[in-house]
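Visitor: what would the 3D arrangement of this be:
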Amino acid sequence: MNGVLQELVERGGGLVTRAVARQVVPEWTLERACGSGGLVRVLPEVFVAAHLLGGRQGVGSGAPALSRLDPALGRRAALAWADGRGALSHLSALVVWGLRRQRAGDLLHLSAPAGAGLRSRPGVTVHRRQGLVLEPPQVVVRQGLAVTRLEQAVVDSWPLLPPAERRAPVIRAVNDRLTTPERLRSALEGAPKLNDRATFRTLLTRLAEGCRSPLEIWGHEHVFTGPGMPTFRRQVRVCVGRRTMYLDMFAERERVNVELDGATTHGDPRQREIDLRRDALLASIGILVVRFAHRRLVHEGDDVRRETLAILATRRAGTRV
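Guide: Below you'll find the predicted structure:
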């Protein structure tokens, strides 16, 4: 490959566009580099160093060249092709926002204004959107990449994900304080025909009520509601000395905190020690901690419900003595 062109490609992190290359080398130099196998065209007017198209696990040799790139380089290539006319969106935006890991062979997604002149190509799907403005607040720059705002990306991705994977990005976005249930609900209102919209709305309701994990949502819907159950306060902030803690489900009158231990914490000695210290601190201010493991909550829900009601009744009786 021509030395000047090779330096240009290296400075571009393995990528160069025709417009940039033509500023420093003749057109035939670029064509010769492609003909000799030094460069490969991955999108119209976008080229990458051929050695960067090494086989990725799970991606066949017949896959589009764009899909055979390292995901980060693929995203850069898609935006270079868009040339300011589009932004990463949908599942690709979730990756940039840190809410999903890009998988081998995943299509890249771009959103563009209706009149931008972009159309889908092998390895990249273009979503044309009326009224899209490629500026804040609709589009922002994150990690140096133009990307649709988080709330829009979450809503757009909902129907593209398998049903079992839809809740995780929503829950994580709220838990990581990247957004709020209210802002997500506002974005959802702009998608009245979204597939499985009712499930999304219910999830946002549970998050607004303080649920912060699939297990807590399960408990709320199947165990800790109904006759005899108090209205638990969720994610209650409690300070003991210099320690600040958040209680999963707090029955204020009975001063009982119900903690739901996820499957990943089962059998972890270090986490068990942390929990014991935390429970002792809460006991020092009169709060009883009751813990239920993932297995019991899911498979022995009726027993968990009866035990919780009995504990609450005993605590109420004790306050009257």
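Visitor: going forward, measure contacts and count neighbours with C-alpha atoms only.
Guide: Noted.
Visitor: now the residue most central in space within the chain. Nearest residue, chain neighbours left out?
Guide: Per CA atoms, centre = their mean, the C-alpha nearest to the average position across the chain is that of L99, at 2.1 Å. Leaving aside its sequence neighbours, L99 sits nearest to P169 (CA to CA, 6 or more residues apart in numbering; 5.3 Å).
Visitor: that neighbour: neighbour count?
Guide: If you count neighbours by other CA atoms under 10 Å, P169 ends up with 18.
Visitor: moving C-terminal of the strand or helix carrying it, what's the next helix or strand?
Guide: Using DSSP states H and E, P169 sits within helix 167-175. Where DSSP H and E defines the elements, the next helix or strand beyond helix 167-175 is helix 181-189.
Visitor: what about the residue nearest to the centre of the chain, which SS state?
Guide: Secondary structure for L99, judged by DSSP: H, G, I helix; E, B strand; the rest coil, is coil.
Visitor: next, the second sequence, to be compared with the first:
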Amino acid sequence: MGTHRALVARLTDEVDRMRRGRIAAPRGALLRVLGRRLLERAVESGVLVRLLPGVYAPADLATDHRVLCHAVTLASRGRAIIAGRSALHLVNDAYPAPRVVQVIVDPSSHAPRAPWIQARRIPAPGPAWTLRRCRVLTPPDAVVDAWARAPVERRRAVLYDALWLRCAAPAAIAEASSGRGKVPQRAELLAILGEFIDGAQSPGEVMARREVFRHRRYDEFERQVPVVGDGRGRPVDMLHRRARLAVEIDSEAYHGAPEDVARDHARDVELSALGYQTVRYRFRDLRDRPEWCRRTLDRIVAVRLRDLA
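Guide: Below you'll find the model as predicted:
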């Protein structure tokens, strides 16, 4: 009885260790801790599952993207480099994980195969680094790889998400792109990044200008201009002077600190005192429901022009 309890405790401790670290484990390490019979029982009972040959994880972590990335690193002995959106998810948990683990494998190397692994057989674009026990592309290279893998209609969203979450700096991404031999739609990628290098403050600002409010009916809006009153200039993302309307973009993500929120609130009050209504659009609104953003802004402009007539 005592021996059984000791075995159960040993297995529980090991599984808890893997859960706490959100990691997989190689068979050799598990054999040293559990022994062959206890490992076999753990697999038979469904406590542990085999993710790849010689690599195991707790059953409740079998679909955890971070654990799957670690399993690929273990099974390939570091030869498969975590890339693309998988790498960006490791950089920032808030970056959406893809349905498959995206990796880069040198054409001369072997990598594990599984339906949930998407491998590009190309030389690594640059040095990898270790992150969360995985070999991972650097963030700028990961962004370029994610852009290259994405369907054409999804590429801009992949980039904007990475910029919004500050996974990598725009200039570093541009440098990584320029250092590669072939990048699909490189000119489009560099054009977006160039807006940041030229002074754009946030992904929402660029998305609003290039994607959401780019139609001719928005030509009357001035971009990044100050509203002057009481001897002070208050910068505004988009300004419609006839409608006395100020549009602010992205404040939730890029002005989240209490002092930033207080400053934005004070500016809204000051703009109201000057006769301007302030409307704010979040990055998520621009990304997920651009038509709603256009529809509501069109209505607000129409109402303001009517009321001011």
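Visitor: where does the TM-score land?
Guide: Overlay of the two chains. TM-score (TM-score structural alignment, normalised by the length of structure 2): 0.63; 265 aligned residues with a CA RMSD of 4.7 Å.
Visitor: can you give me the distance of S202 of structure 2 to E44 of structure 2?
Guide: Distance of S202 of structure 2 to E44 of structure 2, computed by CA to CA, to the nearest Å: 51 Å.
Visitor: and the residue nearest to the centre of structure 1, what is it in contact with?
Guide: For L99 of structure 1, the contact set (CA atoms under 8 Å, 6 or more residues apart in numbering) comprises 169, 172-173.
Visitor: residue boundaries of the helices in the stretch 1-150 of structure 1?
Guide: 3-11, 18-21, 27-35, 71-82, 90-96, 150-157 (DSSP state H, counting those that start in this stretch).
Visitor: comparing the shortest one with structure 2, how large is the average distance?
Guide: Once fitted to structure 2, helix 18-21 of structure 1 is off its aligned match by 1.3 Å on average (mean CA distance after the TM-score superposition for structure 1).
Visitor: what span of structure 2 is that helix aligned with?
Guide: Using TM-score structural alignment, helix 18-21 of structure 1 lines up with residues 27-30 of structure 2.
Visitor: just to revisit the earlier point, need the helices of the stretch 1-150 of structure 1 in CSV (columns: mean neighbour count).
Guide: As requested, the helices of the stretch 1-150 of structure 1 are arranged in CSV below (neighbours: other CA atoms under 10 Å):
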stretch, mean neighbour count
helix 3-11, 15
helix 18-21, 15
helix 27-35, 15
helix 71-82, 20
helix 90-96, 25
helix 150-157, 22
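Visitor: mind checking those for the one nearest to A310 of structure 1?
Guide: helix 150-157 (40.9 Å; CA to CA).
Visitor: so what touches that closest one?
Guide: For helix 150-157 of structure 1, the surrounding residues in contact (CA under 8 Å, 6+ apart) are 89-91, 93-94, 97, 169-170, 178-179, 183-184, 187-188, 191.
Visitor: got the end-to-end distance for stretch 199-219 of structure 1?
Guide: End-to-end span of stretch 199-219 of structure 1 (CA to CA): 17 Å.
Visitor: try stretch 79-98 of structure 2
Guide: With CA to CA as the measure, the first residue of stretch 79-98 of structure 2 is 21 Å from its last.
Visitor: now find how far off-centre it is within its chain.
Guide: 8 Å (CA atoms, centre = their mean, to the nearest Å).
Visitor: relative to L194 of structure 1, how far out is the counterpart of I197 of structure 2 in structure 1?
Guide: In structure 1, the residue equivalent to I197 of structure 2 is A208, according to TM-score structural alignment. A208 of structure 1 sits at a distance of 20 Å from L194 of structure 1 (criterion: CA to CA).
Visitor: what's near enough to touch I117 of structure 2?
Guide: Here I117 of structure 2 is in contact with 100-103 (CA under 8 Å, 6+ apart).
Visitor: and those residues as TSV, adding neighbour count and distance to A142 of structure 2?
Guide: Formatted as TSV, the contacts of I117 of structure 2 follow (neighbours: other CA atoms under 10 Å; distance: CA to CA, whole Å):
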residue	neighbour count	distance to A142 of structure 2
V100	17	15
V101	23	13
Q102	26	10
V103	29	10
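Visitor: ok, of those, which one's closest to R121 of structure 2?
Guide: Looking across the contacts of I117 of structure 2 and measuring by CA to CA, the closest to R121 of structure 2 is V103, at 8.7 Å.
Visitor: alignment lookup: the closest one to structure 1.
Guide: That one, V103 of structure 2, aligns with L110 by TM-score structural alignment.
Visitor: can you verify my assumption that that match contacts R121?
Guide: No. With contact defined as CA atoms under 8 Å, L110 of structure 1 does not count as touching R121 (10.8 Å).
Visitor: pretty sure P159 of structure 1 contacts K193?
Guide: No. The pair P159 of structure 1 and K193 does not pass the contact test of CA under 8 Å, sitting 10.6 Å apart.
Visitor: now the helices: where do they sit in the stretch 151-300 of structure 1?
Guide: So, for the stretch 151-300 of structure 1 - with DSSP H, counting those that start in this stretch - the helices run 167-175, 181-189, 197-208, 214-222, 269-283, 294-299.
Visitor: give me the nearest residue to the match of I197 of structure 2, chain neighbours excluded.
Guide: P181 (5.7 Å).
Visitor: distance check, the residue mapped onto that neighbour from structure 2 against I197 of structure 2.
Guide: In structure 2, the residue paired with P181 of structure 1 is P170, using TM-score structural alignment. P170 of structure 2 is 7 Å from I197 of structure 2, where distance means CA to CA.
Visitor: which of those two has more neighbours?
Guide: Looking at P170 of structure 2 and I197 with other CA under 10 Å, you find the greater number of neighbours at P170, namely 21 against 15.
Visitor: list the contacts for that one?
Guide: Contacts of P170 of structure 2 by CA under 8 Å, 6+ apart are 163, 193-194, 196-197.
Visitor: among the residues you listed, which one lies nearest to P235 of structure 2?
Guide: F196 (17.1 Å).
Visitor: what is the burial count for the closest one?
Guide: Counted with other CA under 10 Å, the neighbours of F196 of structure 2 add up to 19.
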